[in-house]
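Q: Turn this into a structure:
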Amino acid sequence: MSDKTKKIAYWFFTLWLSLGMVSTAIVQLIKLPEEVEKINALGYPTYFLTLLGIWKLLGVIAVLVPKFVLLKEWAYAGFFFAMSGAAISHIVCGHGFGEIFPSVLLLVLTTISWYLRPENRRTKP
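A: Predicted structure coming up:
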């Protein structure tokens, strides 16, 4: 894959990830009744919506803003843990694919964005 193609792919997946995280963060922060019902059905307290919403917004800022490479790694890790935890929670509760898919999609977007990130957005070994 050429550098240009990789850069375009990185921004495509990163912006898609960011849109998904921001949109779900807003829904969580305004505590739509459906979202409150879902989080409670998973066995989590309602205040988790506020925590997740704030963390997602901060994570998107960290991923999109230049520099702060170590912070980006933490943001990607947070996205990975949050989305894998959400997917597993839905699976354990016996929810169908329609409930599991959004978490898995954001998990895949997180992984692809992290993998394709340019050199200047990576930690030095």
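Q: contacts, neighbours, all on C-alpha from now
A: Noted.
Q: Mind telling me what element the residue nearest in space to the middle of the chain is part of?
A: Against the mean C-alpha coordinate of the chain, by C-alpha atoms, centre = their mean, the closest residue is residue 79 at 4.0 Å. In the assignment (DSSP states H and E), residue 79 maps to helix 69-92.
Q: buried stuff in that helix?
A: Across helix 69-92, burial judged by 16 or more other C-alpha atoms under 10 Å covers 69, 72-73, 75-80, 82-84, 86-87, 89-90.
Q: want to put them side by side, so please do this one too:
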Amino acid sequence: MKSNKIIFRICLAVFSIAIIGSIVNSIINYETVVTTFENLGYPVYLIHLLGVAQSLGLILLLVNKDQYLVEWVYAAFFLNFILGCFAHLAVESANGASAVVCIVILLVTYVQSKKVREYSGESTTSIKPNFTN
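A: This is a model prediction of the structure:
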């Protein structure tokens, strides 16, 4: 169990550094990021929304209080990286590799968080409504 928790914390730390690096890069190299977004066909205002969403998602992952919200955060990050890969492939840009690396780290973090929660006795199943009444 200790190894699962260590792997989870290391992968979460690496993932956090990648997300923080992405946010800081968007602030420092704003003109370059604007050019990249325009080349990919995205509107420029998404840079700010993406930065805020990534910040909130990272905070929710690090706090890790409500399992329901954490599941949605993992799904949102996964969609963000998948759509980023597809956007880079669509315009034949070779910069989609970082998103693939982040997807792998995200998936390892997700699987390890499930194992850590199962071992600690926290319920990972959601309450299903009973519609038979």
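Q: Tell me the residue in structure 1 aligned with residue 7 of structure 2.
A: Counting by TM-score structural alignment, residue 7 of structure 2 lines up with residue 9 in structure 1.
Q: next one: residue 20 of structure 2
A: Checking with TM-score structural alignment, residue 20 of structure 2 has residue 22 as its match.
Q: Work out for me the element that match sits within.
A: Per DSSP H and E, residue 22 of structure 1 falls inside helix 3-29.
Q: buried ones in that helix?
A: Within helix 3-29 of structure 1, the residues that count as buried by 16+ other C-alpha under 10 Å are 9-11, 13-18, 20-22, 24-29.
Q: thinking again about what came up before, so what touches the helix or strand just after the helix holding residue 79 of structure 1?
A: Helices and strands here follow DSSP H and E; after helix 69-92 of structure 1, the next one along the chain is helix 97-116. Residues lying outside helix 97-116 of structure 1 but in contact with it, judged by C-alpha atoms under 8 Å, 6 or more residues apart in numbering, are 6-7, 9-11, 13-14, 16-17, 20-21, 76, 79-80, 83-84, 86-87, 90-91.
Q: which residues touch residue 61 of structure 2?
A: Going by C-alpha under 8 Å, 6+ apart, residue 61 of structure 2 touches 70, 73.
Q: Can you point out the buried residues in stretch 91-106 of structure 1?
A: By neighbour count on 16+ other C-alpha under 10 Å, the buried set for stretch 91-106 of structure 1 is 100, 102, 103, 104, 106.
Q: which one in structure 2 is aligned with the first one?
A: The alignment partner of residue 100 of structure 1 in structure 2, by TM-score structural alignment, is residue 96.
Q: And the counterpart of residue 110 of structure 1 in structure 2, how far from residue 71 of structure 2?
A: Residue correspondence to structure 2 (TM-score structural alignment): residue 110 of structure 1 is matched to residue 106. The gap separating residue 106 of structure 2 from residue 71 of structure 2 is 12 Å, by C-alpha to C-alpha, to the nearest Å.
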